[in-house]
Each structure stands twice: as C-alpha cells, then as structure tokens.
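**Student:** predicted model and sequence below, questions to follow.
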Amino acid sequence: MHIFVLDHHPLMSEMLVMLLHRIHAQAHVVTAHTFKQLNALIDKYEEADVVIMEPQSIGCLGPLSVAHIAERLPHSKIIVITDANLDETNNRYLQNGAHHVISKKDKINKITTTLQEILHPQSLNVNSSLIKVDILKISKRHRQLINMLGQGYSNSQIAERLDISEHTVKVHFYRLYKILGVSSRLQALNFAKSNGWLVDPMNA
C-alpha cells in the first residue's frame, strides 16, 4: 500500500506515519509538508492508494486543493484530517472528492480506530486490543520519564533527578518505545501528549 501524507506540522506528520505503520506495517508512507511537495510526489510516483491531507497546509486552498488532488489521483482514497470545525467543513470536503474527514481534535485512539476502519479493517480487533494492553503496561517510572521528557530534560538530567544511571534511563526508554510501538523520543512524547499523559511530575 502506498500512502502520501500532507501536513505542515512535523509532529502531526510524524504521528500519522507512526499510526499508519502500526495499522499496516508494510505500507510505504511518503510525507510532504506543502501542497507543492505533494504534487511533486504525484509527479514522481504517479499513483497512491491513499492520500491523507491537511487542507490548511502551506499552499493549500481548502476544498479546492482536495478537488485538485482528487482529479490528479482519481483512483486514490482521499482522507482529509483537519482541526477545523467538521460541522462547517465536512460536506465541502466530501463534495470536492474526499472520501473521509477526520478531526485532529479527536484523541489518538479514536484517530487510530478511524484509520483502521478505513485502511485495514481486518486488523481492527487485533490492533485495538494491543493498544489497550500497551497502555496498561505503562509503569509509574515510565510516566515519570515521559513527563520529564515533556519538560525537555536530557537523559543525563533525568538520571540525575531520579538518582539512577544514564544507562538505566536508556534501558527504560528502550522498553517504553517497545510498549508504545515508537522509535524516538519525539514519537513517544507526541503519543503521550495525545493521550493526556503529561501531568505535574510531583503527581506522577
């Protein structure tokens, strides 16, 4: 499966790539941050199974840009993901060629489930249960690490504050990444933000 992702915000773009690989591990996902870059991807690859686009990205003209992509890729499934009010914009996007509209304001689990329903419905039950189990495995120590990560602490600073070795910090992060299905501090932090895990460290 070939998927193009257009979103001007690097964190959101990275989160979408992470979710797509969780849903469909073999998917080939290519990102763009401007409408011009998305069109360049179409010029290069000529086709895609799915296009996920934020129509407020740089160079986009809302529903008109959706219509343009729908015309260029008539056989692709187009998913709009936006933080605009869906009550006001949903129909305009659908009328201009989008197949689905997703709100960025939804929690990550809802976005994941919606993408699963659209892209890989046969994996829905399996992946949803895995996500629930993963969340249950988050320990108090992991939550401390996540909150310190959210405050911008380095590994050495975390080790000093928790009175543990820097190697132990790295081991904790390695285990945390495996639980969340991510591969970087940025992805772990974005996952935590989306799930409302960032709290006052004194209460962690």
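**Tutor:** Noted; the coordinates are in hand. Residues are numbered from 1 along each chain as shown.

**Student:** C-alpha only now, for contacts and for neighbours.
**Tutor:** Noted.

**Student:** shouldn't residue 74 be within a strand?
**Tutor:** No: applying DSSP: H, G, I helix; E, B strand; the rest coil, one finds residue 74 to be coil, outside a strand.

**Student:** that one and residue 88, how far apart?
**Tutor:** 25 Å (C-alpha to C-alpha, to the nearest Å).

**Student:** the more surrounded of these two?
**Tutor:** A direct count of neighbours by other C-alpha atoms under 10 Å for residue 74 and residue 88 places residue 74 higher, at 14 against 9.

**Student:** structure two is appended below for comparative analysis:
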Amino acid sequence: MTIRVVLVDDQELVRAGFAMMVEAQDDMEVVGQAGDGKQALALLATVEADVVVMDLRMPVMDGVEATRALQARAELPRVLALTTFDTDEDAFAALQAGASAFLLKNAPPDDLLGAIRVVASGESVVAPRVTRRLLDRFAGRLVTDQRARTRFDALTDREQEVLGLVAEGLSNTEIAARLFLSESTVKSHFGRVLMKLGLRDRVHAVVFAYESGLVRPPNDRPD
C-alpha cells in the first residue's frame, strides 16, 4: 500500500528536498504541501493522508497547535514532528499535542523515511521509556483530566494492569513475563486498551496514563 504523505514546513526549499526524497520511494507519494499549520489544516480537509511530516516552528500557526487541532478530527493522519532544535521542550509539546514521532530535521534521510513507514504502520518512533522521562520532567504542566479518569475506570482490571506496565516502558514480551501471560494475550489486552480509550499507539498510552492519574509525577510518588 502506498503511504500518502503531506509535507508541512515554512521553508519551500526544505519541502522540496523532502518531496524529492519521498517521491523516490516505491511505497510513498506526496499528496500535498503546506507552508504553515493553518494551510495544513485546510489542505487536510481536502486530501486523504496517512502521515503528516510537520515542522514545529512556523509562522501563522505552528506545528504543535496544528497537531492538536488535528486530534479533534475523525480519521486523522498520524503526525511525524520535525524540528531543528534538539530540546526536551519541543519533544514534550509535540507528544502532548498528539504527534506519533519526533525527529530532528538533520536526521539522516533513511531515518526520516523509516520513521514515516513506522508511523504509517500504526507504531510510534519515540520509545515509551523516553516518553516517560519527558513526562516525568514536565509533569507539572499536566493536569489530571477527570474525563480521562472516567475512561480509565471503564477498563477491566487486567487492561488497567497492562496499561500501567506499558506506562512503565515495558515491552509486550516483558509484560508477558511479568504477568505470566503469552505475548499474544498481552497484545490482545493492549489492543483493547487502545480501542476503548481511542488511543493510537504506546506513546499516547503513556501520555494518557499520566493524564488519568494512573502514573504520578516523581514528586508525588511514595518513597
């Protein structure tokens, strides 16, 4: 299946370079380009895309705000956030807004293309352990969402347990060993967690765990 990609960057030369790279792949095509977040939202209302390669720092509407706005739409594409700045603040903002991946613009071409493929497949590029490190650092900016807590309470005890272990950064294999279950059973449980909570991948499951109060910031955890 061909991966439909939308490129969003305020620098036309950067978009042109990315477009040449993407179009050279047998399994990808560029279905649209935009110069800022506002243009991107308008474009994505008219074209179907699987992955949006989104610059975070743009005029008019930045990539974080545009990514957040996309979350309110049905059948939304996944967002691969790009930035020239290697800062935890950028990564945190992108992930909290709903991005499934975070890369620097100067990453090797193969890394960018690989990230597009991973995100299109439904996975995330940022490891859950990295997500938890970011959330631990910036947890003070997160406010426990009562609606998230209500959705969490609708999970079964086993599903809550699996989500908690995912939030710790454990892989399906590690969770299976911890709970004495088969890996396929863990995958089934976690698949139901994602479906019930309306989440896209493991990274956003970790974010939800903080928002629901399942995981507490380090300062709030018992010694």
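**Tutor:** Here it is on my side, so go on. Because the structure is predicted, anything quoted here is derived from the model rather than measured.

**Student:** now the helix or strand residue 90 of the first structure falls within on the second structure. Mean distance?
**Tutor:** Assigned by DSSP states H and E, residue 90 of the first structure belongs to helix 86-95. For helix 86-95 of the first structure, the mean distance to aligned residues of the second structure following superposition is 1.8 Å (mean C-alpha distance after the TM-score superposition for the first structure).

**Student:** let me see the residues that make contact with that helix.
**Tutor:** 62-63, 66, 80, 100-101, 103 (C-alpha atoms under 8 Å, 6 or more residues apart in numbering).

**Student:** the strands in the second structure, which residues?
**Tutor:** 3-8, 28-34, 51-55, 78-83, 101-104 (DSSP state E).

**Student:** and those strands as CSV, adding mean neighbour count and distance to residue 44 of the second structure?
**Tutor:** CSV is the format used below for the strands of the second structure (neighbours: other C-alpha atoms under 10 Å; distance: least, C-alpha to C-alpha, whole Å):
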stretch, mean neighbour count, distance to residue 44 of the second structure
strand 3-8, 24, 8
strand 28-34, 19, 8
strand 51-55, 27, 9
strand 78-83, 26, 12
strand 101-104, 22, 19
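
**Student:** that older thread, what are the buried residues along the helix holding residue 90 of the first structure?
**Tutor:** 90, 92-94 (16 or more other C-alpha atoms under 10 Å).

**Student:** among those, which one sits closest to residue 128 of the first structure?
**Tutor:** residue 90 (26.1 Å; C-alpha to C-alpha).

**Student:** and the closest one, how far from residue 155 of the first structure?
**Tutor:** 43 Å.

**Student:** and if you look at residue 116 of the first structure?
**Tutor:** 34 Å.

**Student:** residue contacts, residue 28 of the second structure?
**Tutor:** Here residue 28 of the second structure is in contact with 2-5, 22 (C-alpha under 8 Å, 6+ apart).

**Student:** looking at the residues you listed, which is nearest residue 42 of the second structure?
**Tutor:** residue 5 (15.2 Å).
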